[in-house]
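Visitor: need coordinates for the following:
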Amino acid sequence: MTDAYRTLREAGPHDAETIIAIPTFRRPALLRRLLEALRSQEGLEGAALLIADNDAAGQQGAAVAAEMARDFPVPIEILLVPQPGLCHVRNALVAQALGHRAMQRLVMIDDDEWPQPGWLAALLAMQARTGAAVVGGPVDPCFAGAAPDWAEQTLIFRPEERSEGRTTLLYAGNNLLVSAEALEALEAPWFDPAFDRSGGEDLDFLTRIEALGLGFAWAPRARVNEWVGPERARRGWVLRRMWRIGVTDTMVARKAKPGLGGRVGLGIRAVGLLGMRTAALPALAWARRRRLDIAGQWVKAVARLYAIAGGSDAIYAAPAPVTARTP
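Guide: Down below sits the predicted model:
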């Protein structure tokens, strides 16, 4: 593995205008499926792959990438990121991509996803058409077995749908094109390590891009599939995810509006939302097709108040404090 890694680094994507960035951690089979799907994508001309393995000890993802690089249609560059945490991996990808002078755009996709036909071409076409700094697309859940009959009740498993073209703030970074200009304007660290243990780093990243006055666009045909294993296809997991969203959304808002005034304003809004969500709870008795959504929205509202009070959601490991600074 050492020799292959060194060789790939020397043959890195120095002339690529589009770099597809993939963070990976102990998912070699899923990464292989992603790379196989990328192999046949339209729009690969002038593109290259940049894969960051966050398991410096096992290097399973790096090994898969090195194997497939031998006959892949575009260059593959591999990074080993020993410091654990998704923010560290994402920052390593951005820093490495910006080191390639020809790079004009970074395309982000996770290792538990794989693109549908036309994905990359749709992202590139939308950016060319709108000039937006950031372009996103839908993410379709793909369950290990049959989708639970309650899956459509929750926004967690409903692909986001927007009108094609220019749009408002996007929320997630798992199917995203970002211009080099936007990344250079943000400066490092692009993904705040304060969110390393809780998630929400992508929303913070996009919120800061919006604050710079840069635009967003939506490409409905730039669709990817996301693997949903049995451990996630449970109501309990969905409610836990809604709690996390409530916490991390509020952490991002607190960072954007620091100080007592910002906290009071967020608190008033959170109390109002909780009141509205609580008033909807009696509908659980008869709205069978909306029960999980009603319960999830109430959990999310409670989580907002928890975060305003200073709580953080250490879903990945020990919590890290959120600072008011903008990297």
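Visitor: hey, let's count contacts and neighbours off CA atoms from now on
Guide: OK.
Visitor: for residue 26, give its distance to residue 15.
Guide: Relative to residue 15, residue 26 is positioned 29 Å away (CA to CA, to the nearest Å).
Visitor: contact partners of the host helix or strand of residue 249?
Guide: Assigned by DSSP states H and E, residue 249 belongs to helix 235-256. Where contact means CA atoms under 8 Å, 6 or more residues apart in numbering, the residues beyond helix 235-256 that reach it are 154, 156, 198-200, 203-204, 231-232, 262-263, 266, 292, 295-297, 299-304, 306-308, 311-313, 315, 322-326.
Visitor: another one to check against the first:
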Amino acid sequence: MTEDRSSLDSVVIGVCTYQRVSQLGVLLAELQRQILACSDWNVRIIVADNDEKMTAKSAVEKASKDFPRVRIEYNCVPEKGVGFARNAIFDSLKSDELLIFFDDDQEPCPTWLAALLNRHLSVPDEVLVGPVIPVLPDSVPQWAVEAAAWGRREQPDGSIRSHAGFGNILIPRSTLESGLCRVPEPFLRGPGEDTYITVALRSAGYVIRYVDAARAVEPVANERLNIPWLRQRATVSAETWVQVVRFTGGSKVRLVASAIKTLFGFCILKMQRNISRDQALLMKLEVSAGRLVGYWRGFGSWLHS
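Guide: From the prediction side, this is the model:
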């Protein structure tokens, strides 16, 4: 990055956090190291603590002492819900700043920030999203790993996404000025606030581009290493997707078709499971069942609203 500093955007890295003090401390130290390596850029960090007890404040204070050259700001957002924390960060932006969101339970790869900012230089008006790779402990059986139950599908570098999460995303100034980067009432307490905004942006014609080099990893917590958690996650994801389609004016026909496809897949898995005791099949069956429950709840909420 050799362009003149004055010609480049200023950057905010926004981190929403809730009671993950040790993980936040590790993340802030790595972010600060990468910011110092990207000295051509004006970068500051904003931590939005969604805990009224201000548990993240100590981690922010320590990070500020350890890396005094990196600007870091602490903002306590006591109203429960990740959407409130997102909006607090949106409200803290200056007119010349672009925004990068990063989750408190993720870890950026060593060249993550440089990769994201370098791509921004070539496509300054596009939203950029990097992959988040789940890291599973060695104790997870191989059949579970092969079932890809905790995985996120990776994309070809430069491909266009229909929506994205906020765990590893760059939102340029032109997009921030669109008026669409605000979490509305139905999504303030989450989940789905990020999906809602990115679907709304794509519907308005904004480009969301996948940047393979801007990689992050996410260690999977022990409490998530079980089939009931996976099923519940599938339920919440499907229910949330129905709400996103509802509030962004998406196609009901496509949504119903997706639900029918899920039902058909569930029936196939059920027949296979009756023949085979394969554990991977059981995992896929439970996840599929969770999605069906989510669709049912989502449609029910929509019909009765």
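Visitor: got a TM-score for the pair?
Guide: For this chain pair, the superposition-based TM-score is 0.86 by TM-score structural alignment, normalised by the length of the second structure; 292 aligned residues with a CA RMSD of 2.6 Å.
Visitor: on that earlier part again, helices or strands up against the following helix or strand past the helix holding residue 249 of the first structure?
Guide: With elements assigned by DSSP H and E, the helix or strand that comes after helix 235-256 of the first structure is helix 259-279. Secondary-structure packing of helix 259-279 of the first structure (3 or more CA pairs under 8 Å, 6 or more residues apart in numbering; DSSP states H and E): helix 235-256, helix 291-308.
Visitor: rewinding a little: are any of the contacts of helix 235-256 of the first structure buried, and which?
Guide: 154, 156, 198-200, 203-204, 263, 266, 292, 295-297, 299-304, 306-308, 312-313, 322-323 (16 or more other CA atoms under 10 Å).
Visitor: residue 23 of the first structure belongs to a helix?
Guide: No: read with DSSP: H, G, I helix; E, B strand; the rest coil, residue 23 of the first structure is strand and lies in no helix.
Visitor: just checking, what residue in the second structure corresponds to it?
Guide: Using TM-score structural alignment, the partner of residue 23 of the first structure in the second structure is residue 16.
Visitor: and its match, what does it touch?
Guide: With CA under 8 Å, 6+ apart, residue 16 of the second structure has these contacts: 47, 48, 49, 50, 82, 85, 86, 102, 103, 104.
Visitor: can you do 6 Å?
Guide: Counting by CA atoms under 6 Å, 6 or more residues apart in numbering, residue 16 of the second structure makes contact with 47, 48.
Visitor: same deal with residue 277 of the first structure?
Guide: With the criterion set at CA under 6 Å, 6+ apart, residue 277 of the first structure makes contact with residue 298.
Visitor: that one maps to what in the second structure?
Guide: So, by TM-score structural alignment, residue 277 of the first structure is matched to residue 266.
Visitor: helix/strand/coil for the residue mapped onto residue 92 of the second structure from the first structure?
Guide: Using TM-score structural alignment, the partner of residue 92 of the second structure in the first structure is residue 96. Here residue 96 of the first structure is helix, with the state taken from three-state DSSP.
Visitor: what is the aligned counterpart of residue 63 of the second structure in the first structure?
Guide: Looks like residue 63 of the second structure aligns to residue 68 there (TM-score structural alignment).
Visitor: can I take it that its match is in a helix?
Guide: Yes: applying three-state DSSP, one finds residue 68 of the first structure inside a helix.
Visitor: what's around it, how many residues?
Guide: Residues lying near residue 68 of the first structure (other CA atoms under 10 Å) number 16.
Visitor: equivalent range in the second structure for the helix holding residue 249 of the first structure?
Guide: Against the second structure, helix 235-256 of the first structure falls on residues 227-248 (TM-score structural alignment).
Visitor: next, the buried residues of that stretch.
Guide: Those would be 227, 230-246, for stretch 227-248 of the second structure by 16+ other CA under 10 Å.
Visitor: how close does it sit to the first structure?
Guide: Its matched residues in the first structure lie on average 0.9 Å from stretch 227-248 of the second structure after superposition (mean CA distance after the TM-score superposition for the first structure).
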